[in-house]
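Trainee: Below is the structure, and that's it, no one-letter string:
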């Protein structure tokens, strides 16, 4: 052991060859450890709402506005502070409008540059100069560093700054410089972003959200069941592909696939128009598409029905292949009386709302027709060969996971499957039983196998498990006994639509159970939190997102417009800064245009969930632990130099 330690110190001495070098590094690291902790920003269940997402990212859930308020306090009117905040969010667009109204742009540039420099100084104050330097825009890096760095001992500092700003305006670079400062402030107010699942489905812009995330400076993603669905589709899993297309059709978002990802849906459209030519497809109305043209609406409804029937067929086939998934009880096509238009469920006969099934053979209801087979084969190739989709999925694989432990918090999208008594539920995956953390770990390993396994059998298992994770009764990302898709389309009896939640959701206020989950993941129950989304919190009914005395935070407040009637708000976001945890409840986002033109920010009511007695530092974070270990290693190296055990390399 001692020899190994000596070998390690010898290696370290190559990087720090002298007492002076090792001492300097210790001083630098100790300085970083004592800086205020960076701000973490948590978002979940974005569901394709790109405009609202982009705005919340720009304003840092109110972090930018708080910085402006901190800097200017009572020295600036509320209106001027809002104008400055809007400029920081949308610098180019805001300046376009200012140019139309402002008589003396040079004076306006000067005032705004001074204000932005002050906000940038405050935003940069919690970081090392090195970290700020890395965030600076290339074209203006040196000048911005000069302006936001305090210079002690300078006798005529004001004159020095004035000359720099005057030169920027004089040479016609003021607007580009303002843009650079605004983007720097946006970059600095949030140190790290957590996306706690469900980027995809319902809203029109998940592909745009993915593009934005791929450019973001520091992000991690905990996969939601809707993300896993798209990952399975990209891997070529047919049930996942059918579900993706059905959901896009249901919400009138087929252009995500056609325009966003370039996937050709013409064969499906042609097939649907031919097979359902005289069918009004009234059970397949679209959600939230009141402005859709009549002919486009009619085609979308026919495509919606066509892909739904295909989905029920291929899911029926897959259910037989994997009986342990428990999906056989969800097979309905063989329980339909096609002559009478009824279905038998649980020994009871129900009348179907739609009994027109021209593509189903009653003797072999789960068999795809030749045309349906051809359509699905072409779609598999399209999804697997779509370069943009594959790039987005690789990003999800690279930055994502089923759960994450970060700065003593446990992040996951859905739940930890529990029995009614709060004990960890055992779930069978390909013949072996798993529970708690090991269930998450084995499921994640199979997701990655679905993309990267060399063994074709393991690769297929990985792909097919993604379909189970999407909607399986014991999936930690779903957490309900069923997904009542068929019942909602075809049956009027709403009691059949009911989806029973896993016991986890009934035990969120049970401290013993929640402590047990924290123990299972190796976290300190006294200081840690569970942060998840998935199930919208119905705020309008008085439901509180803060559960179990603040130990659990369920931060799905309805970012998706489809849920906002249920929740009464337009989403929660969570901020974790050096002072504690702040939960922001957002009002609906009107539009980007209104945010720029009318300076309408997303109004957010913030609630302090937890306030620390002492301001948290980098030393209190995961990064801080690593830095402290590094300091201890360097101190051991210093001792080795001073004892003569290792010779300085001078």
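Mentor: Yes, it's here. This is a predicted model, so every value here is computed, not measured.

Trainee: contacts and neighbour counts: CA atoms only from here.
Mentor: OK.

Trainee: Might you report the residue contacts of residue 265?
Mentor: Listed by CA atoms under 8 Å, 6 or more residues apart in numbering, the contact set of residue 265 reads residue 258.

Trainee: Repeat the analysis, applying 10 Å as the threshold.
Mentor: Residues in contact with residue 265 (CA atoms under 10 Å, 6 or more residues apart in numbering) are 245, 254-255, 257-258, 303, 375, 378-379, 382.

Trainee: Buried by neighbour count, from these: which ones?
Mentor: By neighbour count, with 16 or more other CA atoms under 10 Å, the contacts of residue 265 hold 245, 254-255, 257, 303, 375, 378-379, 382 as buried.

Trainee: Any chance of those in JSON lines with secondary structure and distance to residue 611 as columns?
Mentor: As requested, those are exported to JSON lines (DSSP: H, G, I helix; E, B strand; the rest coil; distance: CA to CA, whole Å):
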{"residue": "245", "secondary structure": "helix", "distance to residue 611": "45"}
{"residue": "254", "secondary structure": "helix", "distance to residue 611": "45"}
{"residue": "255", "secondary structure": "helix", "distance to residue 611": "45"}
{"residue": "257", "secondary structure": "helix", "distance to residue 611": "44"}
{"residue": "303", "secondary structure": "helix", "distance to residue 611": "52"}
{"residue": "375", "secondary structure": "helix", "distance to residue 611": "56"}
{"residue": "378", "secondary structure": "helix", "distance to residue 611": "55"}
{"residue": "379", "secondary structure": "helix", "distance to residue 611": "51"}
{"residue": "382", "secondary structure": "helix", "distance to residue 611": "50"}
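
Trainee: Below is an additional structure, to be compared with the one above:
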């Protein structure tokens, strides 16, 4: 039992004002004592299971399936519970039902001959699974997770044992009555959703929800209604936050990526962004331009676009890219301290010779058709381009759905998080070559480490929320774009973003983006320890957890680094990355017995998962096993509860010494 420090009258007197407030919630000795007993009991429950995911990049079907199957945990529990008592096909059907209850029920009702018998068997099976996943929680916590309309019935079923002959008839009557009153479908759906919810206690998203995949808006809808989660912002998330705040460079970059990966539906259908002005402009300006370097990167086997649409996307892609280069030059000129003059490249094009000239060297260009660029003033927007920028700006800043999702990102997100001895951030911690924290100057003041990430987070919020008369607002609006592609940005940390070079220059040497020192030095234990010390991460087993850089598992690269002190969990959720990773994402699972890394193979489709029972094939490796099972008392939440217990014990002493009077109920 936890031994708390001795409570003296002096301590009570010092805390008397706070204890007076606490007494309103616990007005008697009995109430305070009961709460202490409750909290002490909670401390000795197993810790809840945490799931870590990174770099979802709009792949909503795979993401939702991983949530539904709890990264394979539900299948493992079904195997443990039913072992050899069910055939493999029956266990597979039960798992699919838990993942997609409404859809699977519809299929079953079309084929099942004795539906009443199926209901009886299935309800009993689901109750057993639900009893298993709820066993590590208090009744109070489970009760709060229950759907209101079935709360009482589910509580009765969860806390009664069918092994007790006196209770079997009671349970049978409950189940038969559910069926007789035609509530079986709704009850099954409620049980399945409860199983999903209780299997994942906490969800951590380590950035990059947006871009590349088709449904970032669907992922955000899922998260905004999820029971317990946090987000560490990635560079792609920050890009969208900048666009929603009204930064035109962020808008242009975001649109360019949408064209590059052929994901227009997320913008048009998901967020109501009007792309017609850009499409009309692109068709006219690039009518005779093949735009061969700008065709979208899409899965040809599953391509739903016509050739005409693909050509239009390529034209829009080129049009917004040129607009982007012009807009970025305005910010670069305003902020020489960003040291990004090398990203102003349009004036290096020799339009007569159709080559790119830099430092006296000519580079062959893949494409030298720039009808909207004036060689005498290459960074000036044409009137038509300016009109498009204005319309797009209005569309992004007025999108109600986008505002809703940004509110969710700000409410549940930040640049980093420290949770249960783990330091979570998306990409990088800027370092010097010698492994020390790199000082980054922002508005004349230098920041590093934790202070840097705090300052960056504050500027992002200023850009989005501050009134226009806030003196930092203009800088914050520009800085949010810098965070997307600036060399000292902790969300990026590379020498450059070589967008222009990849599109227009043949020489692949110019395409290289040199990563900051963090990406090399994070393999060292001493560097990881130094960073964790900077953020006050404590514990015998502490870790840094990152995403951002895809782990090339197909080439033998390992996600576990620095002798287990750092884990990189970007395994390629994005289909665009899967050829180089060889897999389709990771889930890091932290339960009461330690860490497991779940490696996923590509997800086929939700339809096949429902109709054919196809699950994501996943392999699990043990990363770190705890010497003893972790309890709630070993977590951050446990430490909070211990403080609450200490305060309640002070309140008891205050009551018993007469310093505070018990209140009548």
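Mentor: Received, thanks. Note that the structure is a prediction, hence the values are computed from the model and not measured.

Trainee: Post the TM-score for the overlay when you can.
Mentor: Here the TM-score for the pair of chains, by TM-score structural alignment, normalised by the length of structure 1, is 0.98; 650 aligned residues with a CA RMSD of 1.5 Å.

Trainee: quick revisit: closest one to residue 442 of structure 1 out of the buried ones among the contacts of residue 265 of structure 1, please.
Mentor: residue 245 (27.9 Å; CA to CA).

Trainee: picking that back up, ok, the contacts of residue 265 of structure 1 in structure 2: which stay?
Mentor: Retained in structure 2 (both residues aligned by TM-score structural alignment, their matches' CA atoms under 10 Å) from the contacts of residue 265 of structure 1: 245, 254, 257-258, 303, 375, 378-379, 382.

Trainee: now, the most widely separated pair of those residues?
Mentor: 303 and 382 (17.5 Å).

Trainee: Run through the residues that contact the equivalent of residue 393 of structure 2 over in structure 1.
Mentor: Superposed on structure 1 with TM-score structural alignment, residue 393 of structure 2 falls opposite residue 380. Residue 380 of structure 1 makes contact with 233-238, 241-242 under the criterion CA under 10 Å, 6+ apart.

Trainee: same thing but 7 Å
Mentor: Listed by CA atoms under 7 Å, 6 or more residues apart in numbering, the contact set of residue 380 of structure 1 reads 236, 238.

Trainee: Next: residue 655 of structure 2.
Mentor: 29, 661-662.

Trainee: any chance you could map the strands in the stretch 301-450 of structure 2?
Mentor: 349-350, 355-358, 361-364, 413-414, 416-419, 422-425, 440-442, 445-447 (DSSP state E, counting those that start in this stretch).

Trainee: Distance to residue 550 of structure 2 and mean neighbour count added to those, as TSV?
Mentor: Shown next, in TSV, are the strands of the stretch 301-450 of structure 2 (distance: least, CA to CA, whole Å; neighbours: other CA atoms under 10 Å):
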stretch	distance to residue 550 of structure 2	mean neighbour count
strand 349-350	33	16
strand 355-358	32	17
strand 361-364	30	14
strand 413-414	22	22
strand 416-419	19	18
strand 422-425	15	23
strand 440-442	26	16
strand 445-447	28	13
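
Trainee: Residue 521 of structure 1 -> structure 2?
Mentor: Under TM-score structural alignment, residue 521 of structure 1 pairs with residue 535 in structure 2.

Trainee: Could you do residue 618 of structure 1 as well?
Mentor: Checking TM-score structural alignment: residue 618 of structure 1 goes with residue 632.

Trainee: Please look at that match and residue 44 and confirm they touch.
Mentor: Yes. Contact criterion CA atoms under 7 Å: residue 632 of structure 2 and residue 44 qualify, at 6.1 Å.

Trainee: And those two? Which one has more around it.
Mentor: residue 632 (20 against 16; other CA atoms under 10 Å).

Trainee: which residues does that one contact?
Mentor: Residue 632 of structure 2 touches 42-47, 638, counting by CA under 7 Å, 6+ apart.

Trainee: returning to what we had before: looking at the strands of the stretch 301-450 of structure 2, which is closest to residue 104 of structure 2?
Mentor: Here strand 413-414 is closest among the strands of the stretch 301-450 of structure 2 (CA to CA), at 34.3 Å.

Trainee: Could you find the closest non-adjacent residue to the alignment partner in structure 1 of residue 453 of structure 2?
Mentor: By TM-score structural alignment, residue 453 of structure 2 lines up with residue 440 in structure 1. Closest residue in space to residue 440 of structure 1, ignoring its immediate chain neighbours: residue 402 at 6.5 Å, by CA to CA, 6 or more residues apart in numbering.

Trainee: Translate the one you found into the numbering of structure 2.
Mentor: Residue 402 of structure 1 maps onto residue 415 in structure 2, by TM-score structural alignment.

Trainee: Its match is in contact with residue 427, isn't it?
Mentor: No. With contact defined as CA under 7 Å, residue 415 of structure 2 does not count as touching residue 427 (9.7 Å).
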